[in-house]
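K.L.:
after the sequence you'll find the predicted model.
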Amino acid sequence: MKKSPIFSKLLYFINAVFATVLLLSYLLPYISPKSIATFAILSLGVPFLIVINVIFFVYWLIKLKKHFILSGLILAIGWLFASPFYKFSERKVLLNDDVKVMSYNVHLFNYYKWNKDEQTSQKIVDFIAEKSPDILAIQEFYKQTDLSLSYPYKYIKLKSKRNKFGSAIFSKYPIINSGSLNFEKSANNAIFVDVLKNEDTLRVYNVHLQSLKINPNKENFGEENSEKLLLRLKNTFREQAKQTEQFLAHEQQWKGKKIICGDFNNTAYSWVYNQIVKDKKDAFVEAGSGFGKTYNYPFPARIDFILTDKSTQINQSKTFAVNYSDHFPILARVNWEK
């Protein structure tokens, strides 16, 4: 049965709405959540908007309708100016003097039994041992006596003496300096170490920005609770902005070689990512492939990152789809041009 012109007009109107919102979302990296927090929430939905516009583009193209131009044009603008949603090719150059860096939010090593597999914590440790990164940054670390990561050097910053959770950096290279930024009124934090590799000193940050605390399986999206959720998200994005400014004030004082690992709790289309990635390289953008999905959710969301200074050669970027946490571990091989 041939679809009526009214149906096509309605579908194109819906297409136009999604295309316009996607176009507006390209402004997100330039607007601080401290000024318009509500707008910042849209950054979480950018991957969804891209997929919807791809579907419309393909639909109209198959129907041989010129309507495909709308979504096609806006997707092309994003391809040219926004962070890539999908990478078709990867870089893989394995050099003996590469530094293998892993960032992994381990979800407290399954301490509260989110995963019913009793061996989850040990599987995380075994996985790390198998990949054997030279530098390992862990978010949502939980100190347990029955788990052992075999590294000669480490810096662990727990929330307090009573609380055994926090952030950690493990290293095969000597740690000659370390510290914590101590985000105020937050369970999240940013820590750093200076490691000595041959005659080079590398600054390594482990950044865990304010958590969104969203569970799509448990959230009640009724009117009253939706308002509470939006308010919570707005407050979270404001906190992320403050934490980002605190981190950048500290990070910009270091003029040497650097690696920034972390769970930003926001996408590559956000203001916080745009601020932190300035004058740096994103390992996924430089050497990754596919969606780069790092959050264990049906929709492709990249919220975990490994960034380096501009002088770095990134030889590999890989995401491992292992279901031991609500995040996937990411690993990059980096080197510095002589």
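P.N.:
In hand now; what should we look at?
K.L.:
CA only for contacts and neighbour counts going forward, please
P.N.:
OK.
K.L.:
number of nearby residues for the residue nearest to K92 when sequence neighbours are not counted?
P.N.:
Distances taken as Cα to Cα, 6 or more residues apart in numbering place Q316 nearest to K92, at 4.9 Å, with adjacent residues excluded. By other Cα atoms under 10 Å, the residues close to Q316 number 22.
K.L.:
now the strands for the stretch 201-338 of the chain?
P.N.:
With DSSP state E, counting those that start in this stretch as the criterion, the stretch 201-338 of the chain has strands at 257-263, 280-282, 304-309, 312-319, 330-336.
K.L.:
how close does the closest residue to S289 other than its chain neighbours get to I259?
P.N.:
Nearest residue to S289, sequence neighbours excluded (Cα to Cα, 6+ apart): K87, at 4.4 Å. Distance of K87 to I259, given as Cα to Cα, to the nearest Å: 22 Å.
K.L.:
re the thing from before, dump the strands of the stretch 201-338 of the chain into a markdown table; add distance to E251 as well.
P.N.:
Converted to a markdown table, those look like this (distance: least, Cα to Cα, whole Å):
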| stretch | distance to E251 |
| --- | --- |
| strand 257-263 | 9 |
| strand 280-282 | 12 |
| strand 304-309 | 11 |
| strand 312-319 | 17 |
| strand 330-336 | 19 |
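K.L.:
neighbour count winner among K87 and I259?
P.N.:
Ranked by neighbour count (other Cα under 10 Å), K87 and I259 place I259 first, with 20 against 15.
K.L.:
can you name the residues that contact that one?
P.N.:
L202, R203, V204, Y205, I306, L307, T308, D309 (Cα atoms under 8 Å, 6 or more residues apart in numbering).
K.L.:
ok, which pair from those is furthest apart?
P.N.:
L202 and I306 (14.2 Å; Cα to Cα).
K.L.:
neighbour count winner among these two?
P.N.:
I306 (24 against 18).
K.L.:
who are the neighbours in contact with that one?
P.N.:
Applying Cα under 8 Å, 6+ apart to I306 gives the contacts S103, I259, I260, C261, G262, D282, A283, F284, I330, L331, A332.
K.L.:
likewise C261?
P.N.:
M102, S103, A137, V204, Y205, N206, V207, D304, F305, I306, L307.
K.L.:
can you do 6 Å?
P.N.:
S103, Y205, N206, F305, I306 (Cα atoms under 6 Å, 6 or more residues apart in numbering).
K.L.:
could you measure V277 against N266, distance?
P.N.:
Per Cα to Cα, V277 is found 13 Å from N266.
K.L.:
I meant P133, not that one.
P.N.:
25 Å.
K.L.:
name the residue in these two with the higher neighbour count.
P.N.:
Between P133 and N266, N266 has the larger neighbour count (other Cα under 10 Å), namely 24 against 21.
K.L.:
surely that one touches I303?
P.N.:
Yes - contact criterion Cα atoms under 6 Å: N266 and I303 qualify, at 5.2 Å.
K.L.:
and for I74, the neighbour number?
P.N.:
18.
K.L.:
here's the one I want to compare it with:
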Amino acid sequence: MTALVERTGREAGARPGTGSGGTGTWRRGWLIAAAAVLSALVMVGHTRMPNGFGNPGSLLETFLPWLGMSVPVMLALAAVRRSAAAGVAVLLPAVVWCSLFGGLLMDKRSAGGDLTVVSHNVNDENPDPVRTARDLAATSPQLLALEELTSHTAPAYERALADTYPYHSVQGTVGLWSKYPLRDVEPVAIMPWTRALRATVDTPKGPVAVYAAHLASVRVLPSVGFTTARRNEAAVKLADAVRAEPLPRVVVVGDFNGTTDDRALRPVTSQLRSAQEEAGDGFGFSWPASFPVARIDQILVKGVIPVSSRILPPTGSDHLPVAAALRL
């Protein structure tokens, strides 16, 4: 009788799916596996996410790289559940994420360049504009573009930068300071008030068209979701100006209030190349300065070669400055 009980117990313990090994590891964790597959599909098909009410597509694309955080979380859950099926499934979003963003993790920076550009949303509530101006000038760019200037702060930047930059122009809330002569400076009508300018910079290697822009802000509101209509309209108008630009070498900088992954900015980004993506190290997140989660400050180019791209140390702004060295 004792032997029969022991044999019966062993047989019961060996049934598939009830033990700690064998086929049981493949029958657990299917919810985790399904979540992994869904995560991969969202990353692969983010362009198919509808951008109707609340603009969920643009919101997703703004923070798209962060979907990679789901991989270690699901991998940990698979380990806790001791699920082979979930563990294998998690490889799918990991591979997709690496194919989309793995190249950004490589350091593509190199030395040299003919033109160094810095762009910074200085924040209209910056408590120390003079110090911000001096910190930016200390990085020695030939071109310095500032966004979110006000009638009260613009004179402070002009005084602080006067000795370093003999040429400058402020148009509305954006300004451009240059070590090389500026000509044909004019506002670009992307919004009812001036938040963009265009200038020809006469560098030692020839003229370069430079656009500095601050697209409209976006908001996430409970009643309407991700509001981007004014920003999208400004992007289309900026794109029209860039498309009509007669000079072959073009640099477009500024606070776009959106990432280069955001489909709504494609009218602009489809014409240009990102200095960070071509010659940066990492994602180059620029906002918010206290804990950057997205790169909404851009340096985009056409007809020139990015040599390096980087994020500069924080100033008194809620954005981090962005910089790029370009070969003309």
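P.N.:
Ah, there it is. These numbers come from a predicted model, not from an experiment.
K.L.:
hang on, the earlier thing: which of the contacts of C261 of structure 1 are buried?
P.N.:
Buried by 16 or more other Cα atoms under 10 Å: S103, Y205, N206, F305, I306, out of those.
K.L.:
need the helices for the stretch 1-150 of structure 2, in chain order.
P.N.:
For the stretch 1-150 of structure 2, applying DSSP state H, counting those that start in this stretch gives helices covering 2-13, 24-27, 30-44, 56-62, 70-81, 84-101, 129-137.
K.L.:
using TSV, lay out the ones you listed together with distance to R263 of structure 2.
P.N.:
TSV is the format used below for these (distance: least, Cα to Cα, whole Å):
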stretch	distance to R263 of structure 2
helix 2-13	55
helix 24-27	39
helix 30-44	14
helix 56-62	7
helix 70-81	23
helix 84-101	15
helix 129-137	31
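K.L.:
of these, which is nearest D240 of structure 2?
P.N.:
Comparing the helices of the stretch 1-150 of structure 2 by their distance to D240 of structure 2 (Cα to Cα), the top pick is helix 56-62, with 20.9 Å.
K.L.:
the closest one vs structure 1, average distance?
P.N.:
The superposed helix 56-62 of structure 2 is, by mean Cα distance after the TM-score superposition for structure 1, a mean 2.7 Å from where its aligned residues fall in structure 1.
K.L.:
next one: that helix to chain centre, how far?
P.N.:
12 Å (Cα atoms, centre = their mean, to the nearest Å).
K.L.:
same thing with stretch 215-224 of structure 2?
P.N.:
Worked out by Cα atoms, centre = their mean, stretch 215-224 of structure 2 lies 18 Å from the chain centre.
K.L.:
ok, stretch 117-135 of structure 2 next?
P.N.:
Counting by Cα atoms, centre = their mean, stretch 117-135 of structure 2 comes out at 20 Å from the chain centroid.
K.L.:
over to stretch 135-147 of structure 1?
P.N.:
19 Å.
K.L.:
quick one: what's aligned to V242 of structure 2 in structure 1?
P.N.:
Applying TM-score structural alignment, one finds that V242 of structure 2 aligns to E251 in structure 1.
K.L.:
for S58 of structure 2, same thing?
P.N.:
The pairwise alignment with structure 1 assigns S58 of structure 2 to A40, based on TM-score structural alignment.
K.L.:
do L312 of structure 2 as well
P.N.:
By TM-score structural alignment, L312 of structure 2 lines up with F320.
K.L.:
next one: T228 of structure 2
P.N.:
Counting by TM-score structural alignment, T228 of structure 2 corresponds to F237 in structure 1.
K.L.:
so what's its match up against?
P.N.:
By Cα under 6 Å, 6+ apart, the neighbours of F237 of structure 1 are P33.
K.L.:
what do you get if the cut-off is 10 Å, keeping everything else the same?
P.N.:
Counting by Cα atoms under 10 Å, 6 or more residues apart in numbering, F237 of structure 1 touches 32-34, 36-41, 209-212, 243, 265-266, 270-272.
K.L.:
please apply the same query to D282 of structure 1.
P.N.:
83, 260, 268, 288, 305-310, 314, 317, 332.
K.L.:
quick one: which of those residues is nearest S8 of structure 1?
P.N.:
S83 (31.8 Å).
K.L.:
re the thing from before, tell me which of the contacts of C261 of structure 1 is nearest to H67 of structure 1?
P.N.:
F305 (36.3 Å).
K.L.:
alignment lookup: that closest one to structure 2.
P.N.:
Match for F305 of structure 1 (TM-score structural alignment): Q298.
K.L.:
wait, doesn't that match sit right on S119?
P.N.:
Yes - counting by Cα atoms under 10 Å, S119 is a contact partner of Q298 of structure 2 at 7.8 Å.
K.L.:
need the contact list for the aligned residue in structure 2 for I169 of structure 1.
P.N.:
Using TM-score structural alignment as the criterion, I169 of structure 1 maps onto L176 of structure 2. By Cα under 10 Å, 6+ apart, the residues touching L176 of structure 2 are 118-119, 143-147, 165, 167-170, 182, 185, 197-199, 210-212.
K.L.:
just the buried ones from those residues, in ChimeraX syntax?
P.N.:
Provided next is the ChimeraX selection string for whichever of the contacts of L176 of structure 2 are buried by 16+ other Cα under 10 Å:
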select :118,119,143,144,145,146,147,165,167,168,169,170,182,185,197,198,199,210,211,212
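K.L.:
what is the burial count for V195 of structure 1?
P.N.:
Using other Cα under 10 Å, V195 of structure 1 is surrounded by 21 other residues.
K.L.:
now the angle from the one helix or strand it maps to to strand 257-263?
P.N.:
Applying DSSP states H and E as the criterion places V195 of structure 1 in strand 189-197. Angle, strand 189-197 of structure 1 to strand 257-263, by axes from the mean of the first three to the mean of the last three Cα atoms, to 10 degrees: 140 degrees.
K.L.:
quick one: strand 189-197 of structure 1 to structure 2 mean distance?
P.N.:
Here the mean offset of strand 189-197 of structure 1 against structure 2 after fitting is 1.3 Å, by mean Cα distance after the TM-score superposition for structure 1.
K.L.:
sorry, back to before: in strands, which of the contacts of L176 of structure 2 fall?
P.N.:
Using DSSP state E, the subset of those located in strands is 118-119, 143-147, 167-170, 182, 185, 197-199, 210-212.
K.L.:
circling back: show me the contacts for the counterpart of the residue nearest to S289 of structure 1 in structure 2.
P.N.:
In structure 2, the residue matched to K87 of structure 1 (TM-score structural alignment) is L105. Neighbouring residues of L105 of structure 2 by Cα under 10 Å, 6+ apart: C98, E277, G280, D281, G282, F283, G284.
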